[in-house]
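Student: attaching a predicted model along with its sequence, questions to come.
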Amino acid sequence: MFKFLKDKVKKAISKINDKVENELPDEEVEIVEEIVEKEEKKEEKKEEKKEEKKEEKKEEKKEELETKAVGIEEVEEVRAKGLFGKIKQKINTKNISSEKFDELFEELEIALLENNVALEVIDKIKNDLKEELVDKPIKRKEIESKILKSLKQSITNLFEVDSIDIIDKIKNKKDEPYVVCFVGVNGSGKTTSIAKLANHLKKNGLSVLLVAGDTWRAASIQQLEEHGTNLGIRVIKHNYGSDPAAVAFDGIKAAKANNVDVVLIDTAGRQHSNKDLMRELEKIVRVSTPDLNIFVGESTTGNDCVLQAQQFGDTVELDGAILTKSDVDEKGGAAISIGYVTGKPILFLGTGQEYEDFEEFNADKFLKFLDI
């Protein structure tokens, strides 16, 4: 997973390190470090004095407190004069100018572009690194580690969007079923993702009902029914060509009547350029009033996946994304970009063909895959 991205980024940073080492002059910088001496004996004396105070009579306390105050002042004076020392040392550093940084960043920019990272994300990473690296003395032996650390922090910040604990949200909704609507282009893996999420919810003790809202694609209803049979979950369906909004309405009605916790609505894949189908999607959302609208995109399509999410977000308000085929995605551009570009979190990753091949997205785990 994400091997191509990992290799390209590491090679780019190694090249940047070599250029900084070979092309920039050394600058000698004087480092001043303060040291503090330990005074265990004085601390022990203070503790002894405190014990003596407790044993003294009330009449003597005022005098002793005054004496104490003087003693403390003397100790502080000694500290001010004698406790702090300074060590000076000179080290060789490299200083990257703004112009040089722009030149150096081209290596990393190419690596990110080759891995389908969105342009606005690349710009964000560039600005973050510029702030951390430009006009700041960097020790010669720490150049590569400093760049890696700055890059890791920048990518970590990309995932700082409000996360959603879907299990918690479902359990906190009382009286009515929690409704989730799935949207995306043709072939992105919506129906399979619905089945995987249904399995995940069922394993967490929640009752689920599936709605076959894709009334256009041949065999789409049968596909969802097969998943329902495998998982022991009821599927609400109409005939092909039916109004999908009506199917969604009936599904929610059935869930209410049977005290079902969650309704998962499948919808037909569509391109944002098909205005009729996008209006149909608006109607489905208007009728079913979902608690959660999830975009399902294929991770391997990279920046196209991010663009699709943006376009669907222009029609319906998205709450999060599921990225399918993440297990065979060597580039990772969609995973890096989609949260920052849409402002919505990645909820789950599809990582294989089985129902269990479905995991909650974890930014720390993602960074471990990148090995930075």
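Tutor: Happy to help now that I have it. This one's a predicted model, so the numbers in the text were calculated from it and none came from an experiment.

Student: from here on, contacts and neighbour counts on C-alpha atoms
Tutor: Will do.

Student: separation between residue 218 and residue 9?
Tutor: Distance of residue 218 to residue 9, computed by Cα to Cα, to the nearest Å: 43 Å.

Student: which one's more surrounded, those two?
Tutor: residue 9 (24 against 10; other Cα atoms under 10 Å).

Student: continuing past the strand or helix carrying the more buried one, what's the next helix or strand?
Tutor: Residue 9 is part of helix 3-23, with elements assigned from DSSP states H and E. As assigned by DSSP H and E, the chain's next helix or strand after helix 3-23 is strand 27-36.

Student: list the buried residues for the helix holding residue 9?
Tutor: 3-6, 8-10, 12-17, 20-21 (16 or more other Cα atoms under 10 Å).

Student: second structure follows, compare the two:
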Amino acid sequence: MFESLKKKFSRTSDKLEEELIEEAQEENNLEEESGKKFSFFSFGKNDNKEEEDSKSDIAEIPQEVESISDEADTSDDEDSEDKKEKSGFWSFGKKSGDDKKEEPPEESAEEPKKSHFWSKNKEEDSSEVEDDDSDDETQEKKSHFWSRSNDEDSEEDEEDEPGGMFSFITAKTISEKHLEDILWELEMGLLEGDVAMEVASAVVDSVKDDLVGRKIKRSNDITEYTYNALRNAVAEIIDIPGKSMTEMIEAKKAQGEPLVVMFVGINGTGKTTTIGKLANYYLKKGYTPVIAAADTFRAGAIEQVNYHADNVGVKLIKHQKGSDPAAVAFDAVEHAKAQGKELVLIDTAGRMQTNTNLMDEMKKIKRVAKPDLVVFVGDALTGNDATQQASKFNEAIDIDGVILTKADADSKGGASLSIGYVIKKPILFLGMGQGYDDIREYDADWMLNQLFSESGEEVTVDEV
């Protein structure tokens, strides 16, 4: 999920790292450091796992150094023990990065201090290490200081990369100058991902406030600080407080009343199917729902909702086609009260937010049925359009929450990131597939983990 946003977040970190390292290089304020460069998403993983990996890497290095020292019979006796260890580390980094090649021992031990792989202009240094390198590999080394793949969209994400660690002799401080172009690119990327303008601006401002003034000692610090700044910004955006539907059912049940939920939205968003999913969801939780077929305008609408009601095994209240939808909703509420059922799900006709007559009819249903919740059902794949539609419905009828369908197929994530923040109403459920069981209650922590997991890695959370 949300692959587009993940790439934009990672690219923001990469760009800031490039900016600071290039500036430090010009200032002669850069030096190699033993250690591993962590990928952007590695900071979202278990800290203990990172510590174990770090310890295992440190333990492996002396063995590699020892084997290289045994093989390097032609090395000078004057070489200090210090020099051997540094030489062995960088040989280790190259071997782990390219399994097909085996560097001669003489090259791995020769002039380690002079062979800085970010030096673009020292031809005498580069000629000593390019005997077996192809032209493509040489260009790749010149393009990025840490030899990152040139393909930004590559799906081969590593938890960490051997070598490529830098430290600054004098700590660098992140300034607005460093962030100006980077944050502009982030904002444009968010807008391209169908994130609403005010949400994109809020994210950028939060990241700026978090990063400006940060003192950086190592290149890994840049990645970690950027990761945390982006994660904190998004966490504030997606966490809209509100009660869950399950909590509201329990509260109404304690009063001896059913929870009445009215569903609104435009045609084709999956509103009727979502009602079938919710009926199934709450049946499995031990509640007894009833569905009201209050879409009496559209041909086949009653048959469609009847199909879902039969499949999940719940009662459907319906009238003839063309009858008053408010009367259908009223009858369903009375039936639930009489039979002691805990949940009424009212299906209404899909309508565009610009259709005044149908919007007025929707207001009438609300007056008659007196729903406890008015829920807007939007299609996550429509991105910013879903956010604009929700805003219009909210202005017309004052919705209480949102359900987003097709969230599992949403690579951009614009609607999921924007809709709750823009209308200041919580997302209640996410549709995650075509089956009746493919729906989940919205959880901001789960959403955050999806946005900041590695590409292709689905973070699952057990249902409560």
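Tutor: Arrived safely. All values reported here derive from a predicted model rather than from experimental measurement.

Student: give me the TM-score for this pair.
Tutor: Remark: TM-score between the superposed chains equals 0.80 [TM-score structural alignment, normalised by the length of the first structure]; 311 aligned residues with a Cα RMSD of 1.8 Å.

Student: what is the distance between the helix holding residue 9 of the first structure and the centre of its chain?
Tutor: Its chain's C-alpha centre and that of helix 3-23 of the first structure lie 24 Å apart, by Cα atoms, centre = their mean, to the nearest Å.

Student: kindly report the same for stretch 192-211 of the second structure.
Tutor: For stretch 192-211 of the second structure, the distance to the chain centre is 14 Å (Cα atoms, centre = their mean).

Student: same question, stretch 242-256 of the second structure
Tutor: 30 Å.

Student: for stretch 51-63 of the first structure, same thing?
Tutor: Distance, stretch centre to chain centre, for stretch 51-63 of the first structure: 60 Å (Cα atoms, centre = their mean).

Student: cool, stretch 299-312 of the second structure as well?
Tutor: 35 Å.

Student: now that stretch: which residue numbers in the first structure?
Tutor: Under the alignment (TM-score structural alignment), stretch 299-312 of the second structure falls on residues 218-231 in the first structure.

Student: show me what counts as buried in the helix or strand containing residue 220 of the second structure.
Tutor: Element membership for residue 220 of the second structure (DSSP H and E) is helix 219-238. For helix 219-238 of the second structure, burial by neighbour count (16+ other Cα under 10 Å) applies to 219-235, 237-238.

Student: again, but for stretch 311-331 of the first structure
Tutor: 311-313, 316, 318-326, 328-331.

Student: swap in stretch 304-320 of the second structure?
Tutor: For stretch 304-320 of the second structure, the neighbour count (16+ other Cα under 10 Å) marks 305, 306, 308, 309, 312, 313, 314, 315, 316, 317, 318, 319 as buried.

Student: with stretch 255-264 of the first structure instead?
Tutor: So, applying 16+ other Cα under 10 Å, buried residues of stretch 255-264 of the first structure: 255, 256, 260, 261, 262, 263, 264.

Student: wait, the fourth one touches residue 204, no?
Tutor: Going back to what we said before, that points to residue 261 of the first structure. No: assessed by Cα atoms under 8 Å, residue 261 of the first structure is found out of contact with residue 204, at 11.4 Å.

Student: tell me how many other residues surround residue 70 of the second structure.
Tutor: Residue 70 of the second structure has 9 nearby residues by other Cα under 10 Å.

Student: with residue 171 of the first structure instead?
Tutor: Residue 171 of the first structure, neighbours per other Cα under 10 Å, totals 14.

Student: which SS state does the aligned residue in the second structure for it fall under?
Tutor: Using TM-score structural alignment, the equivalent of residue 171 of the first structure in the second structure is residue 250. Classification of residue 250 of the second structure by DSSP: H, G, I helix; E, B strand; the rest coil places it in helix.

Student: residues in the second structure aligned with stretch 355-364 of the first structure?
Tutor: For stretch 355-364 of the first structure, the aligned range in the second structure is residues 436-445, judged by TM-score structural alignment.

Student: now do the buried residues in that stretch.
Tutor: 436, 438, 439, 440, 441, 442, 443, 444.

Student: nearest to residue 192 of the second structure among those?
Tutor: residue 444 (22.9 Å; Cα to Cα).

Student: so who does the closest one touch?
Tutor: By Cα atoms under 8 Å, 6 or more residues apart in numbering, the contact set of residue 444 of the second structure is 235, 238, 239.

Student: chain neighbours aside, what residue packs nearest to residue 88 of the second structure?
Tutor: Leaving aside its chain neighbours, residue 88 of the second structure sits nearest to residue 65 (4.6 Å; criterion: Cα to Cα, 6 or more residues apart in numbering).

Student: secondary structure element for that neighbour?
Tutor: helix 47-71.

Student: residue range for that helix in the first structure?
Tutor: So helix 47-71 of the second structure sits over no part of the first structure, by TM-score structural alignment.

Student: break down the first structure into its strands, ranges please.
Tutor: 27-36, 84-94, 138-139, 178-183, 208-213, 234-236, 262-267, 292-298, 320-324, 346-350, 358-360 (DSSP state E).

Student: what's the spacing between the first one and its chain's center?
Tutor: For strand 27-36 of the first structure, the gap between its own C-alpha mean and the chain's C-alpha mean amounts to 37 Å (Cα atoms, centre = their mean).

Student: angle of it against strand 84-94?
Tutor: 160 degrees (axes from the mean of the first three to the mean of the last three Cα atoms, to 10 degrees).
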